[in-house]
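1. What would the 3D arrangement of this be:
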Amino acid sequence: MPSSDFCTSRVPSITVILAGSVLLRVALIIYSEWHDAHSVVKYTDVDYRVFSDATHFLLNSGPSNQAQGPLAYKVSLGDPYTRETYRYTPLLALLLAPNEWLHPSFGKYLFAVCDIINGILIYRILLSFILPSTPPHIQNASKVPQGQPTTVEKASLSRASLLAGLHLLNPLIFTISTRGSSESVLATFVLATLDAAMREKWDAAAVWLGISVHWKIYPVIYGLTCLRAMSHNSSFLSWKSVRFSVLSAGTFFALGGICYLIWGMPFLAESYLYHLHRLDHRHNFSPYFYLTYLTYPSSNPGLDTTPALWSSALRSPLVSFAPQMLLSLGTGLLFGVTSRDLPFAWFVQTTIFVLFNKVCTSQYFLWYLVLLPLILPQIRLTTLKAIACLLVWICTQALWLAEAYQLEFLGENVYLGLWARSLVYVLGNGWVLASIMKHYNVNSL
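-> Sure, this is the predicted structure:
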């Protein structure tokens, strides 16, 4: 038996992996309640408390907490943006309504369910497109009894289970969702978009993309790639591409319009406009944080010695936005030749978007990690090179986190050292991405 067949033959079925993934997440959520009740350092992410507070404000309107949209008087809902630092769609707060009347941890269970759905979608895409069960060169498939899977089909099932398991049992994935981050919900929308696009159900893909962009703006980068893929045998500007654009934009504006009619200007200001002028001087993986920190407006104008023009240039969103979007959109057009190339194109686009974003935290890594199992079969890295890529990806983060700990918990002035490590993070992750791009087997599909 070939070594690859030996390895895949020992992989549990997808049913076993899904059952284990569910039990793991339920156990962690139950543990989180005990841990939070007995420890000063909480397991639950602060974002989950923000979501829960926003839900409370949304469901309990009052004189100082009312939705401010033109049609707000018809629904009697509160304003989720009464909760400071809530910068998300009101639909997220509405989705977590059972937190108020069922159980405070409902949202965590919901995010965990989305994790499981994501694993199922990854498994489905792998079997349908990435791991064809019967390649053209297999000639003896007809010799297998009807209704029985061929050897090749069994190998595909095992490989799909293994790759879906890499996502479902990834500690970063299940820890972030059980701590109360909503990133798994967005990942579900993105994977649903990808699944529909690879099946060339472009109307469904357009609607899912509109929902994704409403939820969080970054998936807009996938739109141009979809247009490129659907027009690989025809003109870029066609009725099909126009229809896709109208449906996608229409879904986005319809959802935004409904939210505006109910919640008014606070919805636009906090969900979208805030990110255009956001100045986040708190330390994060992005090296831009240090430039923002140095030029951040002082509460005492007399202490701000940075020249106004230079300060304004450094704080301009274009400093990060221009290279970020140019590279993200450019690589999407370069690699998204057909619908089957979309997983790789989206992975490269998303990684670049995260790498060059002006704010970057560990949660952002989930944006591209959810696509990683879909491209691994097409990456022809040697074992040594693959291990090197994994070590560089992990070690650059560990190097940064060690310095960030000194700043965050020990209060030491290590801003310059932390910025240097942010540069190492960018260079290291850039090398990993370049290695993956270089070894992508474009003809494997």
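2. rest of the way, CA atoms for contacts and neighbours
-> Fine.
3. Now do the buried residues in the one helix or strand Y31 maps to.
-> Secondary-structure element containing Y31, defined by DSSP states H and E: helix 14-38. Residues of helix 14-38 classed as buried: 14, 17-18, 21-22, 24-26, 28-29, 32, 35 (neighbour count, 16 or more other CA atoms under 10 Å).
4. Over to stretch 314-326?
-> In stretch 314-326, counting by 16+ other CA under 10 Å, buried: 314-317, 320, 324-325.
5. Just give the closest residue to L131, not the sequence neighbours.
-> Spatially, and ignoring its direct neighbours in sequence, L131 is nearest to S156 (5.9 Å; CA to CA, 6 or more residues apart in numbering).
6. can you pull the contacts of M230?
-> By CA atoms under 8 Å, 6 or more residues apart in numbering, M230 lies in contact with 200, 240-241, 338-339.
7. So which of those belong to helices?
-> Counting by DSSP state H, the contacts of M230 place 240-241 in helices.
8. Of the contacts of M230 - the most surrounded one?
-> S339 (24 neighbours; other CA atoms under 10 Å).
9. Tell me if I'm right that it and E200 touch.
-> Yes - using CA atoms under 8 Å, S339 is in contact with E200, at 7.1 Å.
10. still on that earlier bit, just give the number of residues close to the residue nearest to L131.
-> Neighbours around S156, by other CA under 10 Å: 21.
11. hang on, the earlier thing: pull the most distant pair out of the buried residues of helix 14-38.
-> Maximum pairwise distance among these (CA to CA): 30.8 Å, between I14 and H35.
12. Which stretches in the protein count as strands?
-> Assigned by DSSP state E, the chain shows no strands.
13. Grab the most central residue of it for me.
-> W367 (2.3 Å; CA atoms, centre = their mean).
14. need the contact list for that residue.
-> W367 neighbours (CA under 8 Å, 6+ apart): 183, 187, 350-351.
15. for V207, same thing?
-> Here V207 is in contact with 193, 247-248, 251 (CA under 8 Å, 6+ apart).
16. any idea how far it lies from L268?
-> 21 Å (CA to CA, to the nearest Å).
17. In CSV: the buried residues of stretch 314-326, plus distance to I375.
-> Shown next, in CSV, are those (distance: CA to CA, whole Å):
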residue, distance to I375
L314, 36
R315, 36
S316, 35
P317, 32
S320, 27
Q324, 22
M325, 22
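18. run this one through as well so I can compare:
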Amino acid sequence: MANNKWPKLNIVFRVVSSIRTLLIFSSVIRVALILYSEWHDAHSLVKYTDVDYLVFTDATSFTLTPGPTNRAQGPLGKWFNIGDPYHRETYRYTPLLALLLSPNRWLHKSFGKYLFAGCDILAGMLMHRLLVSTILPIARPRTDATVHAPSSCQRHPTTSRGHLKADGDSKISAAIPISETESCRATLMVALHLLNPIVIGISTRGSSESVLTLFVLLTLFCALRGRWDATAVLLGLSTHWKIYPVIYGVSCVGVIATEHQRNGQKDRPRGLLPRMIQHIDVFVTAKTVRFAGISAGTFFILGLSMYLIWGYPFLYETYLYHLHRLDHRHNFSPYFYLIYLTHPSIPATSPLAMWEKLIRSPLTSFLTQLFLSLGSGLFFVRTRQDMILGWFIQTAAFVIFNKVCTSQYFLWYLLFLPLLIPHLSMSRSSFIKYLACWIGTQVLWLSQAYKVEFLGEPIFRRLWLCGLIYVIGHSWVLAGITDSYRVGVQRT
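-> Okay, here's the model as predicted:
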């Protein structure tokens, strides 16, 4: 009966019947698109390659070919025969990215695209490993309200490697069998990421987001296994690469503190002050201090090394620029219009009022998103098992309330969705409503943005209202996903 009910899906299941098949298929798609991009760029005025990739390539060229006006400006820069990647305007990334793409210059101009596509594939392999070994063995059994897979996944159970978080501390215990159905389901979850057109397009067009994606997944992989020293190092590296992963440190410290508290449970003292002292004592332990020290140390060692070679341009372009950046160009964030109205480039007829200065200040959005991101990390994460939900909520809140938001930013939290789905209990109707809202609010905004960008219609206020609808709609979807989360239970 299932075959008749899901004929088209059965074909998809056969195509991605194993992780090996999916990885090969995903790799072929990416290689084909990269080859096509070279032909397309040579024959079309509208380029397939992202402009950021050209910025990366130019920065690499400046780094590898120093000149009289192009030298690393750090205190130790004179000891290295190396150029300044920030000589390329709009390059606002770590110099490690420019060095990583060195083969663009001496091997092939599309090397970076292949590297980014390769990071996609490695991320898919890591997702599958997490699903099979950690997530699916403890996921809550699906209810009647959940969409059931077609019969191509309904095979006789076989044994596979898997691990179960058996106790309240979410420790990884002995391996248990995992059925063929669960293995197939894991492959399908990975397919949601690897076959996502946005993910494919971003890496094959030359965006470096997939490198950070891999770093974040590696950080999560180690955290779920309680390898906190490795987690701290990877978190420091991820934060050096792009600053936003720093928000995950709060949930990591919370889990470490909770595990320590359970291992040495004490009676709750009486009185407000003693309780506050005990609460602080829970978070300030040798393990949490060690984690924070290693993570911050990794970040500062990398940053100091870059500063000593490339100097203040590294510090400003990579970090400080984003603190006072005033982006008045239209984007999903409704902040854009308020910044646009008070932007310094627009002559003011009178001095700005206090509320106008407050609106224009980057701290207005930064403090809001920081409070929500850090607060949700502490509130929703109690054990390692909750970290996937917690990181998803933290990232989504950070993106939704960021002062600048483009479609590319959505990938930061969609990365966790394939790992979160097994823990969601959601009816078909709810799933359709949330998906329609998530897509519909974007389509509504894009319809107005098109009129502004390409037709030149002065409808900024209407576009701003669509930005507000986007924030409300995506916040509602986030709340719905959070409400449908169910903690995994042991199978009987």
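19. follow-up on the earlier one: among the contacts of V207 of structure 1, name the buried ones.
-> 193, 247-248, 251.
20. Now, these that are in helices?
-> Among the buried ones among the contacts of V207 of structure 1, the members falling in helices (DSSP H) are 193, 247-248, 251.
21. Out of those residues, which comes closest to E412 of structure 1?
-> Nearest member of these to E412 of structure 1, counting by CA to CA, is T193, at 44.9 Å.
22. I'd like to know how far the aligned partner of that closest one in structure 2 sits from I388 of structure 2.
-> Aligned counterpart of T193 of structure 1 in structure 2: T219 (TM-score structural alignment). With distances defined as CA to CA, the gap from T219 of structure 2 to I388 of structure 2 amounts to 11 Å.
23. coming back round to it: please point out which of the contacts of V207 of structure 1 structure 2 shares.
-> Mapping the contacts of V207 of structure 1 onto structure 2 (both residues aligned by TM-score structural alignment, their matches' CA atoms under 8 Å) leaves 247-248, 251 still in contact.
24. Compile the residues you listed into TSV and extend it with columns for distance to V414 of structure 1.
-> Below are the kept ones among the contacts of V207 of structure 1 laid out as TSV (distance: CA to CA, whole Å):
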residue	distance to V414 of structure 1
L247	49
S248	45
T251	46
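25. Could you count how many residues lie near the aligned residue in structure 1 for T395 of structure 2?
-> By TM-score structural alignment, T395 of structure 2 lines up with T350 in structure 1. Neighbour count for T350 of structure 1, taken as other CA under 10 Å: 26.
26. Could I get the buried residue list for stretch 109-124 of structure 2?
-> By neighbour count on 16+ other CA under 10 Å, the buried set for stretch 109-124 of structure 2 is 110-124.
27. hang on, isn't A123 of structure 2 packed against V211?
-> No - if you go by CA under 8 Å, A123 of structure 2 and V211 don't touch, sitting 9.1 Å apart.
28. what's the matching residue for L33 of structure 2 over in structure 1?
-> So, by TM-score structural alignment, L33 of structure 2 is matched to L28.
29. With G74 of structure 2 instead?
-> G74 of structure 2 maps onto G69 in structure 1, by TM-score structural alignment.
30. could you measure its match against Y88 of structure 1, distance?
-> From G69 of structure 1 to Y88 of structure 1 the distance is 16 Å (CA to CA).
31. Also G411 of structure 1?
-> Taken as CA to CA, the span from G411 of structure 1 to Y88 of structure 1 is 30 Å.
32. Please identify which of those two sits among more neighbours.
-> Y88 (20 against 10).
33. which ones are touching the residue lying closest to that one once chain neighbours are set aside?
-> In space, and not counting its chain neighbours, Y88 of structure 1 is closest to S271: 5.1 Å by CA to CA, 6+ apart. S271 of structure 1 is in contact with 87-89, counting by CA under 8 Å, 6+ apart.
34. which among the residues you listed gets closest to P287 of structure 1?
-> For the contacts of S271 of structure 1, the nearest to P287 of structure 1 is R87 (22.7 Å; CA to CA).
35. Wait, that closest one touches L273, no?
-> No - contact status for R87 of structure 1 versus L273: not in contact, 9.9 Å apart, counting by CA under 8 Å.
36. More neighbours: which of the two?
-> R87 (22 against 13).
37. Now do the same for the more buried one: its match in structure 2.
-> In structure 2, R87 of structure 1 lands on R92 (TM-score structural alignment).
38. my guess is that match meets P85, correct?
-> No - if you go by CA under 8 Å, R92 of structure 2 and P85 don't touch, sitting 9.2 Å apart.
39. So which of the buried residues of stretch 314-326 of structure 1 sit within helices?
-> Per DSSP H, those map to helices at 314-315, 320, 324-325.
40. Mind putting the contacts of V207 of structure 1 into a markdown table with distance to S286 of structure 1?
-> Listed next are these as a markdown table, based on distance: CA to CA, whole Å:
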| residue | distance to S286 of structure 1 |
| --- | --- |
| T193 | 28 |
| L247 | 34 |
| S248 | 31 |
| T251 | 32 |
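41. Next, count neighbours for the match of G74 of structure 2.
-> Neighbour count of G69 of structure 1, defined by other CA under 10 Å: 18.
42. The one 5 residues further on too?
-> Other residues near K74 of structure 1 come to 8 when the count uses other CA under 10 Å.
43. likewise E259 of structure 2?
-> 20.
44. distance of it from W438 of structure 2?
-> 36 Å.
45. which residues touch the residue of structure 1 most remote from its centre?
-> Residue farthest from the centre of structure 1, counting by CA atoms, centre = their mean, is K143 at 43.9 Å. If a contact means CA under 8 Å, 6+ apart, then K143 of structure 1 has no contacts.
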